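> Test case, fold it:
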Amino acid sequence: MTSRDTAMYRVEIEVNGERRTVRVRAADILLYTLRDHLGLTGSKSGCDNGDCGTCTILVDGLPMKSCLMLTVEADGKQITTIEGLTNSPVQHAFVRNQAFQCGYCTSGFIVNCEGLRNMQPHADEETIRLWLESNICRCMSYEEIRNAVKDVINQKS
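Okay, the predicted model is just below:
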């Protein structure tokens, strides 16, 4: 290994309201930094190429697939994971509408829907449908998930 291969970078991020510092390699992906270095395992690895959305987090309030973001790119950013959304109205709506089956995709959907709720609080049916296309549910709970999102959007309106 060359010294270039072992170079470590100091990255400061705010995760769920707490300032955290991690030392990572340039190629380290944020998903694995959250899981392996910070113990935040709610974001899941489903595809590692941005297709499924199980690893969705909020970066400065915007939904982002953490498998597509290098940890060094998160330096100075505010990160919210599913663990930071405890008692979220979106979580309650998912429970009320039974918007989950196996639960694997649920954290990514909840985080994504929290981003929608914050960015487009009066989203119409078409906006909700388009927004949800970025995540995959293999158990086919899409109807229940849409109902949960509409439930939350209607509460906020």
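> Please count neighbours and contacts with C-alpha atoms only from this point.
OK.
> residues touching Ile128, list them.
By C-alpha atoms under 8 Å, 6 or more residues apart in numbering, Ile128 lies in contact with 116, 146, 149-150.
> try 10 Å
With contact set as C-alpha atoms under 10 Å, 6 or more residues apart in numbering, Ile128 has these partners: 113, 116-117, 120, 122, 146-147, 149-150, 153.
> what about Val22, how many neighbours?
Val22 has 18 neighbouring residues, counting by other C-alpha atoms under 10 Å.
> wait, doesn't it sit right on Tyr32?
No. Here Val22 lies out of contact with Tyr32, judged by C-alpha atoms under 10 Å, at a distance of 11.9 Å.
> tell me, what's touching those two both at once?
Shared contacts of Val22 and Tyr32 (C-alpha under 10 Å, 6+ apart): 38, 71.
> three-state assignment of Ala137?
To be clear, residue 137 is Cys; Ala isn't right here. In three-state terms, and counting by DSSP: H, G, I helix; E, B strand; the rest coil, Cys137 is coil.
> That one: what's it in contact with?
By C-alpha under 10 Å, 6+ apart, the residues touching Cys137 are 52-54, 100-106, 108-109, 145.
> buried subset of those residues?
In the contacts of Cys137, burial by neighbour count holds for 52-54, 100, 104-106, 108-109, 145, counting by 16 or more other C-alpha atoms under 10 Å.
> Out of these, which is nearest to Cys139?
Nearest to Cys139, judged by C-alpha to C-alpha, of the buried ones among the contacts of Cys137 is Phe100 at 8.0 Å.
> For the comparison step, fold the sequence that follows:
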Amino acid sequence: MHARVNGTEHPLPHDSRRTLLDWLREDLGLTGTKKGCDHGQCGACTVLVDGRRINSCLSLAQLHDGDAIETIEAIGSADALAPLQRAFVAHDGFQCGYCTPGQICSATALMSELAEGWASAVTEDIAAAPVVTRAELQERMSGNLCRCGAYSNIIAALEEVIAAEGPLRIDAEASA
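Just a heads-up that it's a prediction; the model follows:
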């Protein structure tokens, strides 16, 4: 049983009780993924599994045989930040930084979801109305909490990246 983590094949742990979060952090040394609440409520442990965001504290590692897992370590680097990371820095989308890895992993998935036209509680068909509102972004990021309250800065960072990468546009009136 193996999983591809950040592009490298790794054997999954033998202990069937080991969470994906603990395996990533303790066994693979990928400490960018944070343990926040350990109950799936805060989003600090968000990682991408086959492109979809999950709370790694709620998933057992052995369930990911054959999966492609991406952690914050796979999204940009200190020398070459990803567009979302640059926008987070430019808009001060972090304060203490504890939630930032989960926020960026979640935002990465959000960008794909928007591009693929996934529905949300705010917009039924984003492809039919390719205008993204602040409410849409807030809804899609609602699974990631920030104790410092940097939410408006995080949304501003997302708006910048969406505006730069298109084909969706930001509703300036609804975002003001």
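> Could you check how far the aligned partner of Leu70 of structure 1 in structure 2 is from Ser16 of structure 2?
By TM-score structural alignment, Leu70 of structure 1 lines up with Leu60 in structure 2. For Leu60 of structure 2, the distance to Ser16 of structure 2 (C-alpha to C-alpha, to the nearest Å) stands at 7 Å.
> Which one's more surrounded, these two?
For Leu60 of structure 2 versus Ser16, the count of surrounding residues by other C-alpha under 10 Å is larger for Leu60: 18 against 11.
> okay but that one is in contact with Thr19, surely?
Yes. Using C-alpha under 10 Å, Leu60 of structure 2 is in contact with Thr19, at 4.2 Å.
> Name the residues contacting each of those two.
The contact sets of Leu60 of structure 2 and Thr19 overlap at Pro13 (C-alpha under 10 Å, 6+ apart).
> so where do the strands sit in structure 1?
All strands of structure 1, identified by DSSP state E, fall at 9-15, 18-24, 56-59, 62-65, 78-80.
> The last one against structure 2, how far on average?
Read it as strand 78-80 of structure 1. Here strand 78-80 of structure 1, set against structure 2 after superposition, deviates by a mean of 0.4 Å using mean C-alpha distance after the TM-score superposition for structure 1.
> Go ahead and name everything in contact with that strand.
12-19, 34, 56-64, 111.
> Pull out the buried positions in that strand.
Neighbour-count burial for strand 78-80 of structure 1, counted by 16+ other C-alpha under 10 Å, picks out 78-80.
> before we move on, what about the first one?
Neighbour-count burial for strand 9-15 of structure 1, counted by 16+ other C-alpha under 10 Å, picks out 11-15.
> can I get those residues in a markdown table with distance to Leu40 of structure 1?
Formatted as a markdown table, the buried residues of strand 9-15 of structure 1 follow (distance: C-alpha to C-alpha, whole Å):
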| residue | distance to Leu40 of structure 1 |
| --- | --- |
| Val11 | 17 |
| Glu12 | 16 |
| Ile13 | 14 |
| Glu14 | 13 |
| Val15 | 10 |
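> List just the nearest of those to Gly42 of structure 1.
The closest of these, once distances to Gly42 of structure 1 are taken by C-alpha to C-alpha, is Val15, at 13.0 Å.
> what does that closest one align to in structure 2?
By TM-score structural alignment, Val15 of structure 1 lines up with Val5.
> Its match contacts Val49, doesn't it?
Yes. Proximity of Val5 of structure 2 to Val49 meets the contact threshold set by C-alpha under 10 Å, at 9.2 Å.
> so what sits against both of those two?
67-71.
> Dump these to a markdown table, plus distance to Phe88 of structure 2.
Listed next are those as a markdown table, based on distance: C-alpha to C-alpha, whole Å:
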| residue | distance to Phe88 of structure 2 |
| --- | --- |
| Asp67 | 28 |
| Ala68 | 25 |
| Ile69 | 23 |
| Glu70 | 19 |
| Thr71 | 17 |
